[in-house]
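Colleague: Next input, structure requested:
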Amino acid sequence: MCQKLVNKYNVAGPRYTSYPTVPYWDVESFSLQQWKQVLKQSFEESNIKEGISLYLHLPFCESLCTFCGCHKRITKRHEVELPYIKAVLKEWQLYRQLLGTKPKIKELHLGGGTPTFFSPEHLTLLISELLRVSDLADDYEFSFEGHPNNTTAEHLQALYDLGFRRVSFGVQDYNAKVQKAINRIQPFEYVKRATEMARAIGYTSVGHDIIFGLPFQTEADVRETISKTEALMPDRIAFYSYAHVPWIKGNGQRGFKDEDLPTAESKRAQYETGKSLLEKVGYTEIGMDHFALKTDGLYKAMQNETMHRNFMGYTASKTQVMIGLGVSSISDSWYGFAQNVKSIEEYYNLLENNIIPVYRGHILIEEDLKIRKHILNLMCHFKTSWLQPELTFNELPEVLMKLKELEQDGLIEFERKQLIVTEKGRPFIRNICMAFDLLLQRKKPDTQLFSMTI
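Modeller: The predicted model follows:
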């Protein structure tokens, strides 16, 4: 990649798991009552047609990984499991009372934290109770995030028996020095064991998460990690940039010094090396930072242009409604977003008082919805169009002017009323989306809110 372009476009920018991005939500005019109204409206539109998605945030971890930007609670006390499960089930009960009709679940994902912190018995209780009062779509998909160090055969079998067929394991990097810096010690043998157990049980999609740009990480480390990954050939790989945002996430990301991080130039070289090696052994780049074998559902969704992006990342299909359960979870009704409180104690207290534990959100206006479609098109399909009147907006001429420079740099091409991201431009997809981000342009932050784009 041209270093001149890296220097030019390596700026702070969103990862666009939503539009508007969370820092630009209109929280002042948002209310829980509004959220209930837009959710109910959207649910009635979509439940019969496509079903809904459920995201369950299980926040507990036994130790702190210093690269992690997720909301978590560090504890070795496993007696916290059952009270939390009961609270999540109470939240689901409140949502079902609001919606009135039996929900049809198309996607269900367990994230964290560490979902496999919970015992197989407690995970079985949680999922069984959720499903007991729900229907399933014909093409449903259940997935979870597993920690290679504590995901047992019992975990995998219990969740498989409940309908889970996809699991992703956090690998990060296999170098011992890097693992020590991020406080995530897990030998290759642990990942190999977990991967092979999942396949032996019958999981049809096993994923690995790999990070570049970690402290002390080198290009040689990335080569070694990809080489070991090739020995296992996971069905899909998330190969993404470490987001260094300690000013947002607090002391958790201060387990090392800023100067221990690779430079922007070496970080980008790590990505280019990793991408080249992955493509050489049969992976195809999917959207941003994701790779899949041609046999995996995410690859097929990209080919069919049915791939979607939301707060769970890339998914093989779209549902208009995604309900997030658990502390800090974010829900999406397409017309609005809502985020749960982040304190476990406050979460419990609100549920005891029969209150859906939302503390902030955003109701999308017409302009938001149009921009959201363009950004989703770019993030999922590397192209967008304004041929249809419903995808035009007042500032479109100004946006097209901003894109001219990206065109001159060979990152995009225009074809009639369509924008196509070039192969050269794919690593800069966040920068291209930023040209459409009207709220980012109108409300430039005084402080850095996002990680660097390159």
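
Colleague: Every contact and neighbour count from this point should use C-alpha atoms.
Modeller: OK.

Colleague: Could I get the contacting residues of Asn353?
Modeller: Residues near Asn353 by Cα atoms under 8 Å, 6 or more residues apart in numbering: none.

Colleague: Next secondary structure after the longest helix seen in the chain?
Modeller: With DSSP state H setting the assignment, residue counts place helix 81-99 as the longest helix in the chain. Beyond helix 81-99 on the C-terminal side, the first helix or strand identified by DSSP states H and E is strand 104-112.

Colleague: Excluding sequence neighbours, find me the nearest residue to Tyr348.
Modeller: Nearest residue to Tyr348 in three dimensions, chain neighbours excluded: Ala87, at 6.4 Å (Cα to Cα, 6 or more residues apart in numbering).

Colleague: Ok, Gln34 next?
Modeller: Ile363 (7.7 Å).

Colleague: Give me the neighbour count for the one you found.
Modeller: 22 (other Cα atoms under 10 Å).

Colleague: could you measure it against Glu189, distance?
Modeller: Remark: distance between Ile363 and Glu189 (Cα to Cα, to the nearest Å) = 47 Å.

Colleague: How about Gly252?
Modeller: Using Cα to Cα, one gets 27 Å for the distance from Gly252 to Glu189.

Colleague: now Ala87
Modeller: From Ala87 to Glu189 the distance is 36 Å (Cα to Cα).

Colleague: the more surrounded of those two?
Modeller: Under the criterion of other Cα under 10 Å, the comparison of Ala87 against Glu189 puts Ala87 first, with 21 against 11.

Colleague: which residues sit in contact with the more buried one?
Modeller: Under the criterion of Cα under 8 Å, 6+ apart, the contact list for Ala87 reads Gly326, Tyr348, Leu351.

Colleague: which stretches of the stretch 151-300 of the chain form strands?
Modeller: Using DSSP state E, counting those that start in this stretch, the strands of the stretch 151-300 of the chain run over residues 164-172, 205-212, 236-241, 284-286, 290-292.

Colleague: for comparison, sequence B:
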Amino acid sequence: MAQSLIAKYNIPGPRYTSYPTVPYWDEKGIDLDAWKKSVKLSFDESNEKEGISLYVHLPFCESLCTFCGCNKRITKNHEVEDPYITAVLKEWDLYLELLGETPIISEIHFGGGTPTFFSPESLRKLILGLTSKGIIPENHSYSFEGHPNNTKLEHLKVMNELGFNRASYGVQDFDPKVQKTINRIQPFEVVEEVINNTRAAGYTSTSFDLVYGLPHQTKESIIDTINKVRELKPDRIAYYSYAHVPWIKGNGQRGYDEADLPKDDEKRELYEIGYQLLLDSGYKEIGMDHFALETDSMYVSMKNKELHRNFMGYSASKTQLMIGLGVSSISDSWYAFAQNVKTVEEYYKIIEEGEIPIFRGHELTEEDLVIRRHILDIMCHYETSWADEESYHEIIDECIPRLTELIEDGFLELGNKSLKVTEAGKPFIRNICMAFDVRLIRNKPQTQLFSMTI
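Modeller: Here you go, the predicted model:
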């Protein structure tokens, strides 16, 4: 890939797990009653057809990984488990009262933090508290993010018995120097044991998160990491660009010098090496940063043009309504977004007062809904069309001229009221979406809000 193109397009940009992106949500937020109405409307429209998704944020970790930008609480005190789960289930009850009918729970995802910080008994209480008040469809997808160092066989057995069938592990990198720098020491043997236990416990899909651009990473360390991953053959791989955002308060990314990070061309080379090794190992590219074996539902979903993207990343199926439970969780009713308060103490206080604990949100305008659909189509299918009335808005006419340079650089093919991303354009998919991001264009940030696109 031409270094001149990397230099040209390596700018701060969103990852588009939503549109509008969080920094461009309406400053006045969303009224709680308006949020509740949008949830109810979305549920009534979609529950019988596709069910709902639940995301539960479990924020506790025993140690700080210095590459992480997630909302977390570092503690070794496991007495925090029961009060937190009790609060999450109270929040779920508030939503159930709002929904009025029994939800079909098509998807559940536990993220964090470290979900396997919680004991198997605590996770049993949480899962039963969620699913006992809903319907579990036959084709459900229930998953969790596990830390290889503390995901025990008992965790796996309990969760699988209660319907969980997918497990994702944060591997990041196998190089000892990189692991030490990011405070995530987990030898290959540990990861090998946990994925073997996961398969033995009955999970049908396993996933690894890998990160390129970490401090002290080299071509040799990436090759070694990918070769080790090939031995374990997870069904899915997320190969993320390290998002260096030390300006976000409390994320721990001041634990090393920026001089330790691979620079633009070095970082892109790390991606290209890993990308080719993954393709050579039988993985297929899925959207942005994701790969899957042909036997995995993510690949099947992509081939059938059913791939979806939300705040959790890519999903093999779509639900119109996603309810986020727990501190800092983001919910999506399709018509609006809402985020929960970010501290555990404030979360507990509002839950005890008997209210859904949102602190900010955004109601999508007609323009937002059209742009959102096009960005989703580009992120999931590498193409979009505005030929029909529902997918057209006059704002599209303003976006087209911004595609000219992308077309000239070979990233896009523009059709009659449609576009298609070329193979050369796939690494620049965030830049392509930015041409449609009218909120970003109208109000360019004065300070850096996003990680670099490459």
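
Colleague: what's the spacing between the longest helix of the first structure and its chain's center?
Modeller: For helix 81-99 of the first structure, the separation from the chain centroid amounts to 23 Å (computed by Cα atoms, centre = their mean, to the nearest Å).

Colleague: Stretch 335-353 of the second structure now?
Modeller: Between the centre of stretch 335-353 of the second structure and the centre of its chain there are 20 Å (Cα atoms, centre = their mean).

Colleague: swap in stretch 391-400 of the second structure?
Modeller: Computed by Cα atoms, centre = their mean, the separation of stretch 391-400 of the second structure from the middle of its chain amounts to 28 Å.

Colleague: Check stretch 300-315 of the first structure too.
Modeller: Averaging C-alpha positions (Cα atoms, centre = their mean) puts stretch 300-315 of the first structure 11 Å from its chain's average.

Colleague: what's the first-to-last distance across that stretch?
Modeller: For stretch 300-315 of the first structure, the separation between the terminal residues is 11 Å (Cα to Cα).

Colleague: ok, residues contacting it?
Modeller: Outside stretch 300-315 of the first structure, the residues touching it (Cα under 8 Å, 6+ apart) are 17-18, 55, 109, 286-287, 294, 298, 316-318, 330, 376, 379-381.

Colleague: just the buried members of the residues you listed?
Modeller: Applying a neighbour-count criterion of 16 or more other Cα atoms under 10 Å, the buried members of those are 17-18, 55, 109, 286-287, 298, 316-318, 330, 376, 379-381.

Colleague: And the helices in the stretch 101-250 of the first structure?
Modeller: When secondary structure is read from DSSP state H, counting those that start in this stretch, the stretch 101-250 of the first structure shows helices at 120-132, 153-161, 176-181, 188-201, 219-232, 246-249.

Colleague: Which one, of these, ends up nearest to Cys65 of the first structure?
Modeller: helix 176-181 (9.0 Å; Cα to Cα).

Colleague: If you count neighbours, what's buried in that closest one?
Modeller: Residues of helix 176-181 of the first structure classed as buried under the neighbour-count rule (16+ other Cα under 10 Å) are Val178, Gln179, Ala181.

Colleague: Distance from it to the middle of the chain?
Modeller: Relative to where its chain is centred, helix 176-181 of the first structure has its mean C-alpha point 24 Å off (Cα atoms, centre = their mean).

Colleague: That one vs the second structure - mean distance after superposition?
Modeller: Its match in the second structure and helix 176-181 of the first structure itself, once the structures are fitted together, sit a mean 0.7 Å apart by mean Cα distance after the TM-score superposition for the first structure.

Colleague: Contacts only, for the closest residue to Gly361 of the second structure other than its chain neighbours.
Modeller: Of all residues not flanking Gly361 of the second structure in the chain, Ala338 sits nearest, at 4.0 Å (Cα to Cα, 6+ apart). Contact partners of Ala338 of the second structure, counting by Cα under 8 Å, 6+ apart, are Ile30, Trp35, Ile330, Ser331, Asp332, Ile358, Phe359, Arg360, Gly361, His362.

Colleague: Ala338 of the second structure falls within a helix, correct?
Modeller: No: for Ala338 of the second structure, which was evaluated using DSSP: H, G, I helix; E, B strand; the rest coil, the result is strand, with no helix membership.

Colleague: Kindly provide the distance from Ile400 of the second structure to Lys417 of the second structure.
Modeller: Ile400 of the second structure sits 10 Å away from Lys417 of the second structure, going by Cα to Cα.

Colleague: Report how many residues lie close to the equivalent of Glu352 of the second structure over in the first structure.
Modeller: In the first structure, the position corresponding to Glu352 of the second structure is occupied by Glu352, as judged by TM-score structural alignment. The criterion is other Cα under 10 Å. On that basis, Glu352 of the first structure has 13 neighbouring residues.

Colleague: circling back: could you dump the strands of the stretch 151-300 of the first structure into JSON lines with distance to Gln157 of the first structure added?
Modeller: What follows is the strands of the stretch 151-300 of the first structure, written out as JSON lines (distance: least, Cα to Cα, whole Å):
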{"stretch": "strand 164-172", "distance to Gln157 of the first structure": "9"}
{"stretch": "strand 205-212", "distance to Gln157 of the first structure": "14"}
{"stretch": "strand 236-241", "distance to Gln157 of the first structure": "21"}
{"stretch": "strand 284-286", "distance to Gln157 of the first structure": "29"}
{"stretch": "strand 290-292", "distance to Gln157 of the first structure": "24"}
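
Colleague: I'm done for today, thanks for sticking with me.
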